[in-house]
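> Please find the sequence and the predicted model below.
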Amino acid sequence: MENLHILFWLLKDIGWCMLWKPLGISMIFPTLAIALIITWRTRHIAAELAHNLAIVFWISANSYWMISEFLEFDTARIWGNVTGKHLALLPFLTGLLILLYYYLVQRPRESQAEQIPA
């Protein structure tokens, strides 16, 4: 499933790069769906959950950015100097915050728990 996920992701980004809107947009759903399935399947492992959630948010941000360019609202001002494309920062930053929480809070707790003798 992970290999199929990579195939869909590459097709989505090729569609974006080549401005093939139907290909790029049609690959959002399978790419995101498989990322969500992988995340659900690995939810019991904290490291995998954190990284796979970050990937889900990365794909979401990347897909939004692609759509903003395809539909030409990427340069439209939303608020001040913030454009349509800049809104992709919200899911990008959400993924980053998940990873920061994992590495700064969760992982140290796991390491500490492993060092405590049973």
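Nice, I can see it.

> can we go C-alpha only for contacts and neighbour counts from here?
Fine.

> buried stuff in the lengthiest helix in the chain?
Longest helix of the chain, by residue count under DSSP state H: helix 46-70. Buried residues in helix 46-70, counting neighbours by 16 or more other C-alpha atoms under 10 Å, are found at 47-70.

> do stretch 104-118 as well
Gln106.

> Touching it from outside, list them.
46-47 (C-alpha atoms under 8 Å, 6 or more residues apart in numbering).

> Then stretch 59-75?
By C-alpha under 8 Å, 6+ apart, stretch 59-75 touches 16, 19, 21, 24-25, 28, 31-32, 83-86, 88-92.

> Buried only: go through the residues you listed for me.
16, 21, 24-25, 28, 31-32, 83-86, 88, 91-92.

> Mind picking the two most distant members of those?
Thr31 and Thr83 (25.5 Å; C-alpha to C-alpha).

> Between the two ends of stretch 24-32, how far is it?
12 Å (C-alpha to C-alpha, to the nearest Å).

> second one coming, line it up with the first:
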Amino acid sequence: MLKSIRKFENLHITCWLLKDTCWVMDLKTLGLIMIVPTLCLALYITYRFRAVPAEFYHNIAVCSWIMANTIWMIGEFFYDDSFRPYAIVFFLLGLLVLAIYYLFVRNRVKESELTDLI
């Protein structure tokens, strides 16, 4: 399963870097367009890893991070950076998901179950 997802992960990283580069360069239209493939690929990767708890929880955190970056970017582009408090919610959500994984889920999953799934 891991090999079949790797190409999507690499494409996802490329889209994410393009989105953030557009943000830094103030390329509003292209930055907005890049939200769609970046977020869709992140959600697809998360869905594909739904059976592997470590990957699933970390990818949910990545989706939250992308949402936070997206909200922050849109706020900077169009709303005088007033959306930052909304972005913080998604950053905190990502941290909460990881805290839940490390505090409650990780110890319940046996390593042998993880390697069988990958």
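Received, thanks. These figures come from a predicted structure and were not determined experimentally.

> Please state their TM-score.
Once superposed, chain against chain, the TM-score is 0.84 (TM-score structural alignment, normalised by the length of structure 1); 106 aligned residues with a C-alpha RMSD of 1.8 Å.

> about what we covered before: what residues sit buried inside the helix or strand following the longest helix of structure 1?
Next helix or strand after helix 46-70 of structure 1 toward the C-terminus (DSSP states H and E): strand 77-79. By neighbour count on 16+ other C-alpha under 10 Å, the buried set for strand 77-79 of structure 1 is empty.

> next one: stretch 93-101 of structure 1
So for stretch 93-101 of structure 1, counting by 16+ other C-alpha under 10 Å, buried means 94-96, 98-99.

> ok now that stretch, how far from the chain's centre?
Put simply, stretch 93-101 of structure 1 sits 11 Å off its chain's centre (C-alpha atoms, centre = their mean, to the nearest Å).

> Pull up the aligned stretch in structure 2 for stretch 46-62 of structure 1.
Mapped onto structure 2 using TM-score structural alignment, stretch 46-62 of structure 1 covers residues 53-69.

> average gap between the matching stretch and structure 1?
With mean C-alpha distance after the TM-score superposition for structure 1, stretch 53-69 of structure 2 departs from structure 1 by a mean of 0.4 Å once superposed.

> ok, now how distant is Gly24 of structure 1 from Tyr101 of structure 1?
Counting by C-alpha to C-alpha, the gap from Gly24 of structure 1 to Tyr101 of structure 1 is 32 Å.

> likewise Lys85 of structure 1?
Using C-alpha to C-alpha, Lys85 of structure 1 is found at 26 Å from Tyr101 of structure 1.

> His86 of structure 1 too?
Distance from His86 of structure 1 to Tyr101 of structure 1, by C-alpha to C-alpha: 23 Å.

> what's the answer for Glu110 of structure 1, then?
13 Å.

> do Phe92 of structure 1 as well
Distance, Phe92 of structure 1 to Tyr101 of structure 1, using C-alpha to C-alpha: 14 Å.

> Residue range in structure 2 corresponding to stretch 10-24 of structure 1, please.
With TM-score structural alignment as the criterion, stretch 10-24 of structure 1 aligns to 17-31.

> what sits up against that stretch?
Outside stretch 17-31 of structure 2, the residues that touch it by C-alpha under 8 Å, 6+ apart are 32, 34-35, 38, 73, 77.

> right, and out of the residues you listed, which lies closest to Leu11 of structure 2?
For the contacts of stretch 17-31 of structure 2, the nearest to Leu11 of structure 2 is Thr38 (8.7 Å; C-alpha to C-alpha).
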